[in-house]
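S.K.: Structure for this input, please:
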Amino acid sequence: MTAAMYVPQFFVRQKLTMMVNRYDITMANPDGSEGQLLAFAQQKRFAFKEEVTFFSDESRTHAVFGFKARKKLDLNAGYDVTDEYGQPIGYFKKEFGASLMRSTFRIEGPGYAGLGHERSQLVAVLRRFSDVPFLRFHFDFHDDAGNLLMSSDRKASLRDKYTVTVPDQRVDFRVAAAMAVGLDALMAR
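M.R.: Model prediction:
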C-alpha cells in the first residue's frame, strides 16, 4: 500500500527567529539539490501544548497538515499528525524510558508502526553530557519486522538542516515531515 502523499526524499531546514521556530521543507531533486517548497512550518516557543502547523507557503494562508500534543505539559505526550481537515493520519511519541541514553521515538500510520533510535550511541551520550553546538545526529526508524521506514540525517551547518529519506512507501510525507520537524523541535535543537 502506497501512502496518499509519498515523497521518497526531502530536506528540512530550520530558520532561527526570536519567537517561533520556522522550517522550510523542500523536495530533493534527483541530483541531490533542493527543489520546490513542499511545506512551511511554524512552532511557537514556550507554548503549554506543543503544536506545529504546516502551510503551503510562507504567507501562511493555507494550512496543509500539522501535529499537536495530546496533553499539555507532559514530557511523555504523544503527538497526533492530522491532514488539512484535522483528520488523523499518523502519530508519534518520544519513548522516555528507552531514551535515557539514546533518544527513541515511536511512529505510527496506516499499515505500519515502528521505533526510531539515534544511530550512534556515542553521539547520543556526547549530546547528553557536552555542549557541542554542531553535533550531527541521525535517526533511523524501523518497523517491527526490521524494515527501514525512514531516516533523518542532520547535516553539519550553522543552522539545523536535515535530509529525510523515506524508502517505505507506506509512510505518508506529512507524517515523515512532522516526525522530522518534531525531532528538531522536541529535542530543543
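
S.K.: CA only for contacts and neighbour counts going forward, please
M.R.: OK.

S.K.: which residues are in contact with the lengthiest helix in the chain?
M.R.: The single longest helix within the chain, with elements called by DSSP state H, is helix 173-186. By CA atoms under 8 Å, 6 or more residues apart in numbering, the residues outside helix 173-186 that reach it are 3, 5-7, 12, 21, 23, 25, 65-67, 81, 83, 89-92, 107, 109, 150, 152, 160, 162, 164, 166.

S.K.: May I see the buried residues of that helix?
M.R.: 173-185 (16 or more other CA atoms under 10 Å).

S.K.: one more, for comparison:
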Amino acid sequence: MHPDVLQAQQQFHVRQQIRMIVNQYEVHAVAPDGSEGGLLAFARQKRLAFKEQVTIYTDDSQQQPLLGFKARQRLDLGATYDVTDHTGNPIGLFRKDFAQSLLRSTWHVEQDRLPQVTGQERSLPVALLRRFFDALSWLPYHFDFVADGQPAFSVVKKWGLRDRYVVQIQHPRIDRRLVIAMAVALDALQSR
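M.R.: Just a heads-up that it's a prediction; the model follows:
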C-alpha cells in the first residue's frame, strides 16, 4: 500500500482473532458508508513473550512488513516501545505511564515534530471494574489521545464476543502506522 493512501485514512477497524498460541490482528479501512473496507495491516503476537516484539504486515500473507514495535527492556512496568517502519527506521514510540495507570490506563505517544500525545481511559468506573474484577476484562473501553489539549485520535473497544476496535483519527499529521501500533498494543499489552 502506498504511504499516502494509508496516511489519508481517518478511521480504522481493528479485529482480534484468538488462535492457540498467538493473538492475530486485522486492521481494516472504513468505507465512506461506514462499512468495513479492505485489509490495511495484519499482525500476529505471541502470548507471554518476555520481551514484546510485534511485526505488522501489509496483509495476511506476512510477506511485506509495514511496521513493528519492540519493548526496550524485559518486564518493565512502564515499558517503552519503539515503533519502526519496514526498513527499521524510527517512526516514534509509545510508553505506559505506570503511576497514572494504577487508576486509569495512560499511554504516551511520541513522534518527531509533533507534541507528545497522551491517551487515557475515558471512564474511571469502567477502568476500576476492569482492574479489580479480572473476569470483566471483556468490558468495552474508550481511550482518548490528546496533544496540546486537542484530540489526536481515539480507540474504542466495542461490545462483542471477539475484541473489536474503532480507531478515529483527528490529527492530520500523526503517522497512521504509529496509531496502528498503539491500537494493536492496547489489546496486546493492556492487561500487563
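
S.K.: What value does the TM-score take for this pair?
M.R.: Once the chains are laid over each other, their TM-score by TM-score structural alignment, normalised by the length of the first structure reads 0.94; 186 aligned residues with a CA RMSD of 1.5 Å.

S.K.: picking up where we left off before, look up the counterpart of the longest helix of the first structure in the second structure, residue range please.
M.R.: Under TM-score structural alignment, helix 173-186 of the first structure corresponds to residues 176-189 of the second structure.

S.K.: average distance between the matching stretch and the first structure?
M.R.: Compared with the first structure after fitting, stretch 176-189 of the second structure deviates on average by 0.5 Å (mean CA distance after the TM-score superposition for the first structure).

S.K.: can you give me the helices for the second structure?
M.R.: For the second structure, the helices defined by DSSP H occupy 3-7, 124-132, 176-189.

S.K.: can the ones you listed go into JSON lines with extra columns for distance to Lys51 of the second structure?
M.R.: What follows is those, written out as JSON lines (distance: least, CA to CA, whole Å):
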{"stretch": "helix 3-7", "distance to Lys51 of the second structure": "28"}
{"stretch": "helix 124-132", "distance to Lys51 of the second structure": "23"}
{"stretch": "helix 176-189", "distance to Lys51 of the second structure": "12"}
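
S.K.: could you measure Val125 of the first structure against Val132 of the first structure, distance?
M.R.: Per CA to CA, to the nearest Å, Val125 of the first structure is found 12 Å from Val132 of the first structure.

S.K.: Surely Val125 of the first structure and Arg102 touch.
M.R.: Yes - here Val125 of the first structure lies in contact with Arg102, judged by CA atoms under 8 Å, at a distance of 7.1 Å.

S.K.: Neighbours of Met187 of the first structure, how many?
M.R.: Applying other CA atoms under 10 Å, we find 10 residues neighbouring Met187 of the first structure.

S.K.: Going by the alignment, Ala99 of the second structure corresponds to which residue in the first structure?
M.R.: Correspondence of Ala99 of the second structure to the first structure, assessed by TM-score structural alignment: Gly97.

S.K.: burial count for that match?
M.R.: By other CA under 10 Å, the residues close to Gly97 of the first structure number 11.

S.K.: Longest strand in the first structure, please.
M.R.: strand 34-44 (DSSP state E).

S.K.: Tell me the residues of the second structure aligned with that one.
M.R.: Alignment of strand 34-44 of the first structure against the second structure: residues 36-46, by TM-score structural alignment.

S.K.: So which residues make contact with that stretch?
M.R.: 1, 6, 13, 21-31, 53-60, 62, 66, 188.

S.K.: what's the neighbour count on the residue lying closest to Phe50 of the second structure once chain neighbours are set aside?
M.R.: Among residues not flanking Phe50 of the second structure along the chain, Arg74 sits closest, at 5.8 Å (CA to CA, 6 or more residues apart in numbering). Residues lying near Arg74 of the second structure (other CA under 10 Å) number 11.
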